[in-house]
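Asker: My questions are about this predicted structure, shown below with the sequence.
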Amino acid sequence: MTFFDPAILQSGQYHDWLLQGFFLSLQLLAASFVLALPLGAALALMRTSQSRALRAIGASVVEGVRNVPLLAHLLFWYFAFPELLPEPVKMALYDSNPEAICATIALALYSGVHMAEDIRSGIRAVPAAQLEAARSLGLGRFASVRLVLMPQAIRIAVPPLLSQTVNLWKDTSVATVIGAAEMMYQAARVETATFRSAEAFTFATLAYLTVSLLISLAAQLYARRFPVRTV
């Protein structure tokens, strides 16, 4: 008898749970990545700024976030952060999907500071002459950074950023501890309802493996298509 036997799955109910968890995990990945990438770029620029104050702030944020376990971040954002909000905002949060929202915030912050280091390495790999040439053409500092520095830095940083994306995808599984109904949560739910742990967790394992391999493949293809050239 297979895991997808209708007699066991009650017309596909448990199958639907696993698919819902898989899609929520993908949504957590996408939402966290969309927030983490600009955060990482901003922190990288702060850490490479000529301003000592900005460098100090950027370094403090990066070191403060990445030296705290992801689990602690999740628990803080889910249990402590809502208590700091005004009552109407807190009620609005609880009326929506607080587990997914708080998980997204924690994942975005945690991944953003790691992406910041990758982007900072990309910025440092861009020859200083590039900015000097942009300034000599009449571009201001902001325009030089936006039009000349960052496009090259991001291109150099794409392979390690994709590696961070793999880590982010795997880290979505930790959201189960605050009750976010992602893939691990739903796998455990199916296991509790059917006692078929092998099938439920095999599905989750293969899903994580498949998406991770696809992202890793994208990183390899990008590295071959756009090899980094030093000047």
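Answerer: Yep, it's here.

Asker: From here on, just use CA atoms for contacts and neighbour counts.
Answerer: Fine.

Asker: Can you give me the buried ones in the longest helix seen in the chain?
Answerer: In the chain, assigned by DSSP state H, the helix with the most residues is helix 13-47. The neighbour-count check on helix 13-47 (16 or more other CA atoms under 10 Å) flags 14-15, 17-22, 24-33, 35-37, 39-47 as buried.

Asker: and the next element down the chain from it?
Answerer: helix 52-66 (DSSP states H and E).

Asker: Tell me which other helices or strands that following helix touches.
Answerer: Contacting helix 52-66 under the criterion 3 or more CA pairs under 8 Å, 6 or more residues apart in numbering; DSSP states H and E are the following elements: helix 13-47, helix 98-125.

Asker: what's the angle from that helix to helix 13-47?
Answerer: Here the directions of helix 52-66 and helix 13-47 differ by 150 degrees (axes from the mean of the first three to the mean of the last three CA atoms, to 10 degrees).

Asker: any idea how far helix 52-66 is from the chain center?
Answerer: Between the centre of helix 52-66 and the centre of its chain there are 19 Å (CA atoms, centre = their mean, to the nearest Å).

Asker: alright, now check it against this:
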Amino acid sequence: MNLQSFSVLAEPDVQLLFLRGFATTLQLFIVSAIAAYALGAVLVVLRMAGRIPSALVGAFVEYHRNVPSIVQIFVWYFGVPEILPASWHAWTNAHLSAFFFAVVALSLNAAAYISEDLRSGIRAVSSGQTEAARALGMGFFKAMRLVVVPQAVRGAAPALVSQSLSLLKTTSLALVIGVNDLMYVARQLDGETYATFPSYLTPTVIYLACTLTLMGIGSRLEKSTHAGR
């Protein structure tokens, strides 16, 4: 291994590129995670609201669980604009960036998994909790929002942390549609300098640090929820 190739990482311009790439990756993860958890909660409630909503949500979940994430990104970035009317297609090309489509694809994919984790958590909640909420005059959606879902989140905490880790790592696929994230910067640097190992070692270390941080936060949250019971 040529150790001189690591000298490229000492260049201020290269460090700035990686810093910007990391900022983009972080933004992509945070926005996608917020959207995914919000949509996941909605999906799990709809799945329990009746036969037709349950069937529609079930189809949504099966699609996102069985189609590769990279294909879903391509569908949203290349496919969906093509089926829109010509005026809408022109508007999306002019106003919606690759970052937007990456967020849509990643958040929908993660929401499907999150909804299933929450559904497992809801199954672990005693039916007496729901009956007590209904006895107090709460409707179905209010009982789910105030009583059932919060308890389900506590029960599904380990699985939800795993989904967060998976989402963070899946953001690396956004480079295929030109999102200027960590992996895009690494590939660009490799192509320009041929310093392959340092180029890909840098995002490796950053992703590892981020995932370990998330695991630590998840562990603390899990302990605090168990302590609060």
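Answerer: Arrived safely, thanks for sending. Quick caveat, the model's predicted, so the values are computed rather than measured.

Asker: what TM-score do we get after superposing?
Answerer: Once superposed, the chains reach a TM-score of 0.91 (TM-score structural alignment, normalised by the length of structure 2), with 224 aligned residues with a CA RMSD of 1.9 Å.

Asker: sorry, back to before: show me the one of the helices and strands packed on helix 52-66 of structure 1 that comes nearest R189 of structure 1.
Answerer: helix 13-47 (8.2 Å; CA to CA).

Asker: mean offset of the closest one relative to structure 2 (after superposition)
Answerer: After superposition onto structure 2, helix 13-47 of structure 1 sits on average 1.2 Å from its aligned residues (mean CA distance after the TM-score superposition for structure 1).

Asker: so that helix versus helix 98-125, what angle?
Answerer: 40 degrees.

Asker: What is helix 13-47 of structure 1 packed up against?
Answerer: Helix 13-47 of structure 1 sits against helix 52-66, helix 98-125, helix 150-171, helix 183-194, helix 197-225, with contacts defined as 3+ CA pairs under 8 Å, 6+ apart.

Asker: Adding distance to G140 of structure 1 and mean neighbour count, write those helices out as JSON lines.
Answerer: Output for those, formatted as JSON lines (distance: least, CA to CA, whole Å; neighbours: other CA atoms under 10 Å):
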{"stretch": "helix 52-66", "distance to G140 of structure 1": "19", "mean neighbour count": "15"}
{"stretch": "helix 98-125", "distance to G140 of structure 1": "18", "mean neighbour count": "24"}
{"stretch": "helix 150-171", "distance to G140 of structure 1": "14", "mean neighbour count": "19"}
{"stretch": "helix 183-194", "distance to G140 of structure 1": "48", "mean neighbour count": "21"}
{"stretch": "helix 197-225", "distance to G140 of structure 1": "31", "mean neighbour count": "15"}
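
Asker: could you measure G137 of structure 2 against T130 of structure 2, distance?
Answerer: The gap separating G137 of structure 2 from T130 of structure 2 is 11 Å, by CA to CA, to the nearest Å.

Asker: Pick out whichever of these two has more residues nearby.
Answerer: Neighbours per residue, other CA atoms under 10 Å: of G137 of structure 2 and T130, the larger number sits with T130, 17 against 11.

Asker: what's the helix or strand for the more buried one?
Answerer: With DSSP H and E as the test, T130 of structure 2 turns up in helix 127-135.

Asker: Quickly note the distance from I122 of structure 2 to S115 of structure 2.
Answerer: According to CA to CA, I122 of structure 2 stands 10 Å off from S115 of structure 2.

Asker: Oh, that last question was meant for P198 of structure 2, not what I typed.
Answerer: Distance, P198 of structure 2 to S115 of structure 2, by CA to CA: 38 Å.

Asker: what's the answer for S7 of structure 2, then?
Answerer: Distance from S7 of structure 2 to S115 of structure 2, counting by CA to CA: 46 Å.

Asker: ok, the nearest residue to F60 of structure 2 once chain neighbours are set aside - contacts?
Answerer: Leaving out its chain neighbours, the residue that sits closest to F60 of structure 2 by CA to CA, 6 or more residues apart in numbering is A112, at 7.1 Å. Shown in contact with A112 of structure 2 (CA atoms under 8 Å, 6 or more residues apart in numbering): 40, 43, 60-61, 64-65.

Asker: How about the contacts made by D118 of structure 1?
Answerer: For D118 of structure 1, the contact set (CA under 8 Å, 6+ apart) comprises 157, 160-161.

Asker: Ok, L37 of structure 1 next?
Answerer: Residues near L37 of structure 1 by CA under 8 Å, 6+ apart: 112, 115.

Asker: mind checking what it lines up with in structure 2?
Answerer: Under the alignment (TM-score structural alignment), L37 of structure 1 pairs with Y37 in structure 2.

Asker: ok, its match to L212 of structure 2 distance?
Answerer: Y37 of structure 2 is 21 Å from L212 of structure 2, by CA to CA.

Asker: cool, D13 of structure 2 as well?
Answerer: According to CA to CA, D13 of structure 2 and L212 of structure 2 sit 27 Å apart.

Asker: residues in contact with the most centrally placed residue in structure 2?
Answerer: In structure 2, the residue lying closest to the centroid (CA atoms, centre = their mean) is L167, at 3.8 Å. Residues in contact with L167 of structure 2 (CA under 8 Å, 6+ apart) are 29, 33, 106, 110.

Asker: just E191 of structure 1 next, same as before
Answerer: 197, 200.
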